[in-house]
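A.B. asks: curious how this folds, go ahead:
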Amino acid sequence: MATEITVPALGESVTEGTIGEWLKKPGDAVAVDEPICSLETDKVAIEVPSSVAGVISELKAEVGDTVEVGAVIALVEAGATPAATGENAGRAAQQRDESKAAPAETQASDASQTLSPAVRRAVLEHGIDPSTVKGTGKDGRLTKEDVIAAAKVRGDTPATAPAEAAAPATAPATASTSGRNTERVKMTRLRQTIAKRLKSAQDNAALLTTFNDVDMTAVIEARTKYKDLFAKKHDIKLGFMGFFAKAAHLALKDVPSVNAQIDGDEIVYHDYIDISVAVSAPNGLVVPVVRDVDKKGFAQIEKDIAGFGKAARDGTLTMADMTGGTFTISNGGVFGSLMSTPIINPPQSAVLGLHRIEDRAVVVNGEIVIRPMMYIALSYDHRLVDGREAVTALKIIKEAIEDPTRMLIDL
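C.D. replies: Below is the predicted model of the structure:
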């Protein structure tokens, strides 16, 4: 008798998700707790494991389908082997033919891997044999970046492939008479949620941004002096984010409205500081939460951030990682941004935007000198945070970065 695999509980207030990718197909063997599909929710992508060991006999949903918590998405013949599925063999073979997600050439060259649509396109475009590339994704899975990196090492240009092979079967490329192509790809649930939340922030909050610039000399000197000792003792690199998180801690403590939020006709003040740190994931920007920043040291903050970054890349962030947060820090500088006006992360009331560091001429003690400078921006909800409070908070952050001793003596 087949065992039903259902959509697990997805967290508070989340009742459904979207099938993002099948990691197994009918006829494939599966172990207990082995993931069979990737499920996208409003906040994160999670993997759904099999509750029994056996063989996948049937898939009950297709990629892109929306499924509710508790819905049956697959059947597993417990204890069966790929060669002994009995009456399910014909049905499994038919489903395999109907749901082939990769061209024959790709399957022949790498029958042991399950490739995502993006990876399959990259494999075709660059003419790479996936069996020759070491995957860096979760469980050694191949990523699009792995394929592109292999193509760069080989020095090849993308292989010419028909438009219909380069695009998903559900969204074929449309070629014009001039030979230019377009491709339609359905937005992921995560991307749709990001779009709705950002637009909601603009519609419902009175957004305003204040700017300042920061001389990064002291922080750079501190990192240069102590980075080796820090890494040796704590087994983590000393980054810039730890400094800004601790500087934000001072600002939020002195200006509590920046760490508060509006709930109906009430203001909710927090006596703790949980900072959401924006990190890049394959499907978009996510904001896991570093909790109790006011109680943690540099090393633990850096470890938390590094762990979230890896989890985001591997697609293993959990709902708990994303829940809460009283303030956000977003670092566009890692991508080369000079200046921006970040959008708050509702229901939070403020977000700090960091940007790239560049040498600029500034006046210090009446002399023109060259210093490593960074523009910083604080976007805030003017319904709750007054201009004076926003400017004060940003100034505290600036002063703490320019004189890190302030963070040690709580000044």
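A.B. asks: going by C-alpha atoms from here, please, whenever you check contacts or count neighbours.
C.D. replies: OK.
A.B. asks: report all helices and strands that the helix or strand hosting residue 200 contacts.
C.D. replies: Following DSSP states H and E, one finds residue 200 within helix 189-204. The criterion is 3 or more C-alpha pairs under 8 Å, 6 or more residues apart in numbering; DSSP states H and E, and there are no helices or strands that helix 189-204 contacts.
A.B. asks: buried residues in that helix?
C.D. replies: 189, 190, 191, 194, 197, 201 (16 or more other C-alpha atoms under 10 Å).
A.B. asks: then stretch 386-396?
C.D. replies: For stretch 386-396, by 16+ other C-alpha under 10 Å, it's 389, 390, 391, 393, 394, 395, 396.
A.B. asks: run through who's touching the helix holding residue 200.
C.D. replies: The contact list for helix 189-204 (C-alpha atoms under 8 Å, 6 or more residues apart in numbering) reads 17-18, 40-44, 283-284, 343-346.
A.B. asks: still on that earlier bit, save the buried residues of helix 189-204 as a markdown table, and put in distance to residue 24 too.
C.D. replies: Shown next, in a markdown table, are those (distance: C-alpha to C-alpha, whole Å):
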| residue | distance to residue 24 |
| --- | --- |
| 189 | 21 |
| 190 | 22 |
| 191 | 25 |
| 194 | 29 |
| 197 | 33 |
| 201 | 39 |
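A.B. asks: before we go on, could you also do this sequence so I can check it against the first one:
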Amino acid sequence: MSTEVRVPALGESVTEATVATWFKKPGDAVEVDEMLCELETDKVTVEVPSPSAGTLGEIVVAEGETVGPDALLATIAAGGAAAAPAKAEAAPAAAESIDIPVPSLGESVTEATVATWYKKVGDSVEADEMIAELETDKVSVEVPAPQAGTITAIHIAEGDTVAAGGILAAMSSGGAAAAPAAAAPAAPAAAPAASGKDVENAPSANKLMAEKGIDPSSVSGSGRDGRIMKEDVMNAVAKPAAAAPAAPRAPVSADDAVREERVKMTRLRQTIARRLKDAQNTAAMLTTYNEVDMKAVMDLRNKYKAEFEKKHGVRLGFMSFFTKACIHALKEVPEVNAEIDGTDVVYKKFVHMGVAAGTPTGLVVPVIRDADQMSFAGIEKEIGKMGKKARDGKLSMAEMQGGTFTISNGGVYGSLMSSPILNPPQSGILGMHKIQDRPVVVNGEIVIRPMMYLALSYDHRIVDGKGAVTFLVRVKEALEDPQRLLMDL
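C.D. replies: Presented below is the predicted three-dimensional model:
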């Protein structure tokens, strides 16, 4: 009796993969979940584990060949390695092997990168104890142990990518009984026949390097044991300017190398970079500026902040004033709260306010839903809650989707003036800046006032200059005379 080895799930919209490396050859004994081969798609590397113990039979798809989803890769014959456990019948057999899968990543998220393993093979864990942390395009996801036991195998190493629903590791519920299974992780490490740096690159990578005339020594490999993958070659091709001056720099490269640090971009940073560039490439983005006298807001805040905090249990900050002022202005200029969908303009009859927040891993934009229905206290509480989640890396994908307009406060970092970039598919973003005392003319006299520059970046495809200027003027008027918010003027 034989078992089929088929292509695992490749992720949404991925229709084919290339067999990069076979770790086993026909006749080799294999254990359950031992890595048999590695596939390469346009985006990620996928490891194929053995579905059963036995002996590897026929290899149907050779290295370098392309296969579709669920295609037959090889067969495994029963027996061989499968007979070995029979000798260990005297060992405790009560231990149950449990797979540790990737937790739910959120709608439309198809893959994640293993950021950190908190446990190693052989470590005991308690139920719900955090054993790993994954990183997606937007958030960090903690992986808890499904029950108490011992980690027996780690299938996905730190820095490697795993598909949604994939298996990260295995554990045993039988404590010390898990020890024999600890040998499983050794297989992937021993898989490359060569030692040291002499590893076999992905066939598709070798082919592309040959076509482009690229020296493999100039390409940094991101695959297992430094193996060069197709994506690594594509990245090298995309940066020819960096390779060109290499020769003139050679005399000082050795000295410079010790003063440089090369760190792979996190998935969050890669996504931020891609989305910001997409925004510039897609939208007809312009920015208009104004300034606001913050004295009225500051006086009102100082007058009521103690009473406000006592009653509502939250501090009265500037963000609630700006949120209210923007909501007020969006009612008059609805195109700033709209988005383009094909040849349609979709006007939002609600305000889901995005509030940009800086975190140690990058900028995220949690969304305050139905902010137009909230009070000052409600807005401050929600901003505080979302801000804490952002700093702790606990935001879910759902909490960062669906925004209709965004506010970004660069002033907390000391920025005096900037041009914020749109958060697609939104058509407007307000940039706040540092409050700075400046001389201004009020009623014919020069006085010192706490002033702030405001910037509105907007998509000129649906927002005209008149609408953008009107929006910013309404925000300015509401902040300089907060009573206008109460009177809806």
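A.B. asks: what mean distance separates whatever helix or strand comes next after the helix holding residue 200 of the first structure from the matching residues in the second structure?
C.D. replies: Going down the chain from helix 189-204 of the first structure, the next helix or strand is strand 207-215, by DSSP H and E. Overlaying the second structure shows strand 207-215 of the first structure at a mean distance of 0.3 Å from the equivalent residues (mean C-alpha distance after the TM-score superposition for the first structure).
A.B. asks: in the second structure, which residues correspond to strand 207-215 of the first structure?
C.D. replies: Using TM-score structural alignment, strand 207-215 of the first structure lines up with residues 285-293 of the second structure.
A.B. asks: quick one on the thing from earlier: which of the contacts of helix 189-204 of the first structure are buried?
C.D. replies: Buried, going by 16+ other C-alpha under 10 Å: 17, 18, 40, 41, 42, 43, 44, 283, 343, 344, 345, 346, out of the contacts of helix 189-204 of the first structure.
A.B. asks: returning to that earlier point: give me the subset of the contacts of helix 189-204 of the first structure lying in helices.
C.D. replies: With helices defined by DSSP state H, no entry of those lies inside them.
A.B. asks: residue 26 of the first structure: which of those is nearest?
C.D. replies: Nearest to residue 26 of the first structure out of those is residue 18 (C-alpha to C-alpha; 19.5 Å).
A.B. asks: that closest one matches what in the second structure?
C.D. replies: Here residue 18 of the first structure is matched to residue 113 in the second structure, going by TM-score structural alignment.
A.B. asks: just residue 63 of the first structure next, same as before
C.D. replies: So, by TM-score structural alignment, residue 63 of the first structure is matched to residue 158.
A.B. asks: now do the SS call for that match.
C.D. replies: coil (DSSP: H, G, I helix; E, B strand; the rest coil).
A.B. asks: what residues are up against the residue positioned nearest the centre of the first structure?
C.D. replies: Residue closest to the average C-alpha location in the first structure (C-alpha atoms, centre = their mean): residue 281, at 2.6 Å. Contacts for residue 281 of the first structure (C-alpha under 8 Å, 6+ apart) come out as 312, 313, 315.
A.B. asks: let's see it at 7 Å
C.D. replies: The contact partners of residue 281 of the first structure, by C-alpha atoms under 7 Å, 6 or more residues apart in numbering, come to 312, 313.
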